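# Coordinates only, no sequence provided:
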């Protein structure tokens, strides 16, 4: 039998401590998510409602099929910056008329929906996801354009938004723009370049230059409606394909547009899936708060895969990396999960072979991170850890099957790369609140700096200031600890969201379904040179 047996003792003190620590982190995470949900604050929310308008997430809710999930992406974008959490933009994956779509919605309660540098990064990431997975894009538009004080960070890279819309269309991926309010200046090109455009009567305003700019540039007197109103664009310019009487009508028409797209998934429905044998609630007590303490990733796998059924590959070789085959919501997956944190030569070679096998079989890969990196030391350097670690990274880099990554615990150093970190283009990457990611652990990094400084003083024949060293180490440890936390990293869009561990199976199921909208084929060769 290949059903995993669980050794997790949910009555133990350790389990209770781990669960309590993670629940505390989830409470803090909920508080940060609440900031994004609050938009620009009560004052601006009420002002928006008095104008008879729906909020961004209310528009999305009406757009989606009833009782279907919405996987919000990058909800903590801009966390820790000078901009509002969420970056005045909502993005995510949802089902509209039975079609999985990538949805973006400006939040006009945050500085009129103006785009800042983090909004731009978030929008570009959403376009990447849509393109890789062939998801139709629906843009719910109401934005004042660029946040002008930050234009130096927006103007040059911001052109990528319009490039992406045209490339999506050229690839046969439908694009739909629903304009509820302002879409002016550069923002006018969003409906201008979309395949289908819906505008709301007396609300939509789409023009390259508003009345004041036209007056200054040409001396011409004009008003919003004649210059860029929905009725003008529907009757005269032809920019609007559909004229909506109100927001609800616009959303109804958007749903009808999607219903007529004839957009089909590349793959049929997955096999029927049996739920895991173990309660996902127990995922809260598996990862220790102290990430130096190892945990068995099989306990996680048993609570996310179908029927807790897992065929382990090379279980007696390279035991600090667990590899094997399973299915998740009916989709086949190959899983690589760190066990004891450190990756040795055996684990690296095992991973490279496993990744090649997944490519031979066209099976997506799921990476579950808890690694401090590749092993260091004279014995391991002489044993070839560099070339073996490079072999694993080579395999990850050139693999062509879709990759999914979840950071559960530590994800440090080149181990982050070998386990398909953000730079290696996983289709989706999520983190648990327990995760940390950096070049190395805070104590190790501070210690390295201390050793270098100590050696420098000795080389110059100078006495070493132990008090200053202690202060430096404390400062560096605090800085690295802060910068390795998931909310900090998510704020910079180094992941697609920090998720509740109990939601892992659902989140991965939505992602796997999205992945199977686009055809893919594993590499049958084409890997770089493996240094043996």
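Right, received. Where do you want to start? Computed from a prediction, not measured in an experiment: that's the story for all the values here. Numbering: from 1, shown residues only.

# only C-alpha atoms for contact and neighbour calcs from this point on.
Will do.

# quick one: the helices in the stretch 251-400 of the chain?
With DSSP state H, counting those that start in this stretch as the criterion, the stretch 251-400 of the chain has helices at 298-301, 345-361, 378-382, 385-398.

# putting a second one here so we can go through both:
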């Protein structure tokens, strides 16, 4: 079932390269974990307050996993990695919830453009999978220097809270500190609100603004303190004595939500894979132009390493078939040789329809350079066949999960359910790359176009300048194709260690079954045959 030579030199070389990338990833994650740095973390603790991740840890059931989402948001930008917000999925009193927690050690927990994108993505996850939302609030509001990028789109946060509530998806706000101005509407629009004594401050305008606007003298407590909101305004449903008490109350609130999953449960006692997940470190080559067999990945993530392949002899550059992961059935589409031809596209479209007929979620394992080009393939209908696959992906209604293992270029990224096609979750391995096309191909195209333009005008072509241009473009596209760059812009939900893939998929599959799992029974639009 596996032909991988784990004792060979090639495996060792690939594993060493992956390990080096994982070290880079760990350094980036360390930036997010550090928050605002020792000075501000120590100041926060000195005030008797817990850091964001410790609040989450007290909220969640003991010894249960937390699937953090978008941990590298803002990486490579002018803002702190992590974007002053922690988001993810965890279990509270046996109920899977989306949890968001402001990190007040980063500029007081204020929101920058990446914070907003990250929060909106968390709400998307909650809505699509019908997961309750628990917001651990302590924020100074918008990061004012970047308000132009926050104010207009920021209203979507309020819209999301009201729509979640209207859809019967519970929302809980636990206020530990400031929740001012627009931030006051977070508890204002949540179904359940808990405030911490002498710490929570919730008001549309603080004492200085009130003084300027009305001439009235006021103080924090009478204007927006937890005691006032619990006794006078009624905004607080629960009055907590301190942070641990607030988190205890939050757990009891979630316990009484009466949440039931709408999707079917997993098969009990799933068998683990027969092959060591650690082997996943040595499968992807350093040069993504070198093909690898995705079946070696599948047998290391699937229950019992069982994979029933569909059409194995037809369109062999795309492996399709049925498996289970942590007891949940999945249909898998995995790129085998990188390029998608007409046969692969047609096979994919049929397979996606079958999954929708059977209400089975789909898992896309990416390693594609895109759809095949050239006269023979254009005449053979590659456009209409690629469009058929993209049509099927676009109109499929079962949950989709994507994992970028290697290359994910061009329209192949779309056909394999890239971010624009709204997979429920999308994760990347450190070996992944994604762009319009490979760096050398893109630089070469620009060179050819420039050369043709010079010839058309009768001008000599500067070969030295061309070489410099190609090198610069290749370097730029290479940097912009890397997973940490893309993850920093929230084009995925996180970069994961390949060895954790089965665990991450299990958590995602459990989450997607919070909502009904129902496929399309038609409505795929017109397939050009």
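Perfect, thanks for sending it. Keep in mind that this is a model prediction, so the values were computed, not measured.

# Any idea what the TM-score is?
For these two chains in superposition, a TM-score of 1.00 is obtained (TM-score structural alignment, normalised by the length of structure 2); 528 aligned residues with a CA RMSD of 0.4 Å.

# List just the one of the helices of the stretch 251-400 of structure 1 that sits closest to residue 144 of structure 1.
With CA to CA as the measure, helix 385-398 is the member of these nearest residue 144 of structure 1 (39.7 Å).

# Run through the neighbouring helices and strands of that closest one.
Other helices and strands packing on helix 385-398 of structure 1, by 3 or more CA pairs under 8 Å, 6 or more residues apart in numbering; DSSP states H and E, are helix 345-361, helix 413-418.

# Identify, out of those helices, the most deeply packed stretch.
Each of these was scored by mean neighbour count; the highest is helix 413-418, a mean of 23, by mean count of other CA atoms under 10 Å.

# how about that helix, which residues of structure 2 does it hit?
Using TM-score structural alignment, the residues of structure 2 aligned to helix 413-418 of structure 1 are 410-415.

# what's the answer for stretch 484-497 of structure 1, then?
Per TM-score structural alignment, the counterpart of stretch 484-497 of structure 1 in structure 2 is residues 481-494.

# Looking at structure 2, which residue reaches furthest from the middle?
No residue in structure 2 sits farther from the centre than residue 458, which is 50.2 Å out by CA atoms, centre = their mean.

# corresponding residue for it in structure 1?
Match for residue 458 of structure 2 (TM-score structural alignment): residue 461.

# now that match: how far from residue 212 of structure 1?
Counting by CA to CA, to the nearest Å, the separation of residue 461 of structure 1 from residue 212 of structure 1 is 69 Å.

# circling back to that earlier point, could the helices and strands packed on helix 385-398 of structure 1 be laid out in CSV, adding distance to residue 90 of structure 1?
Shown next, in CSV, are these (distance: least, CA to CA, whole Å):
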stretch, distance to residue 90 of structure 1
helix 345-361, 34
helix 413-418, 28
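
# And these: which comes nearest residue 433 of structure 1?
Smallest distance to residue 433 of structure 1 across these (CA to CA): 16.8 Å, for helix 413-418.

# Go ahead and measure how far the closest one is from the middle of the chain.
Centroid separation between helix 413-418 of structure 1 and its chain, computed with CA atoms, centre = their mean, to the nearest Å, is 18 Å.

# Now do it: which elements does it pack against?
Judged by 3+ CA pairs under 8 Å, 6+ apart, helix 413-418 of structure 1 is in contact with strand 365-371, strand 373-374, helix 385-398.

# what does residue 83 of structure 2 align to in structure 1?
In structure 1, residue 83 of structure 2 lands on residue 87 (TM-score structural alignment).

# Just give the closest residue to its match, not the sequence neighbours.
Excluding the flanking residues, the one nearest residue 87 of structure 1 by CA to CA, 6 or more residues apart in numbering is residue 119, at 4.9 Å.

# The one you found and residue 85 touch, don't they?
No - using CA atoms under 8 Å, residue 119 of structure 1 is not in contact with residue 85; the gap is 10.2 Å.

# Trace residue 60 of structure 1 over to structure 2, please.
Match for residue 60 of structure 1 (TM-score structural alignment): residue 56.

# returning to that earlier point: what's the neighbour count on the match of residue 83 of structure 2?
Using other CA atoms under 10 Å as the criterion, residue 87 of structure 1 is surrounded by 31 other residues.

# Tell me if I am right that it is in a strand.
No - according to DSSP: H, G, I helix; E, B strand; the rest coil, residue 87 of structure 1 belongs to no strand; its state is coil.

# isn't it right up against residue 112?
No - checked against CA under 8 Å, the pair residue 87 of structure 1 and residue 112 is beyond contact range at 11.7 Å.

# residues near residue 156 of structure 2, how many?
Applying other CA under 10 Å, I find that residue 156 of structure 2 has 15 neighbouring residues.

# what does the match of stretch 484-497 of structure 1 rub up against?
With CA atoms under 8 Å, 6 or more residues apart in numbering as the test, stretch 481-494 of structure 2 has contacts from 25, 68-77, 81, 114, 117-118, 419, 425-435, 479-480, 495.
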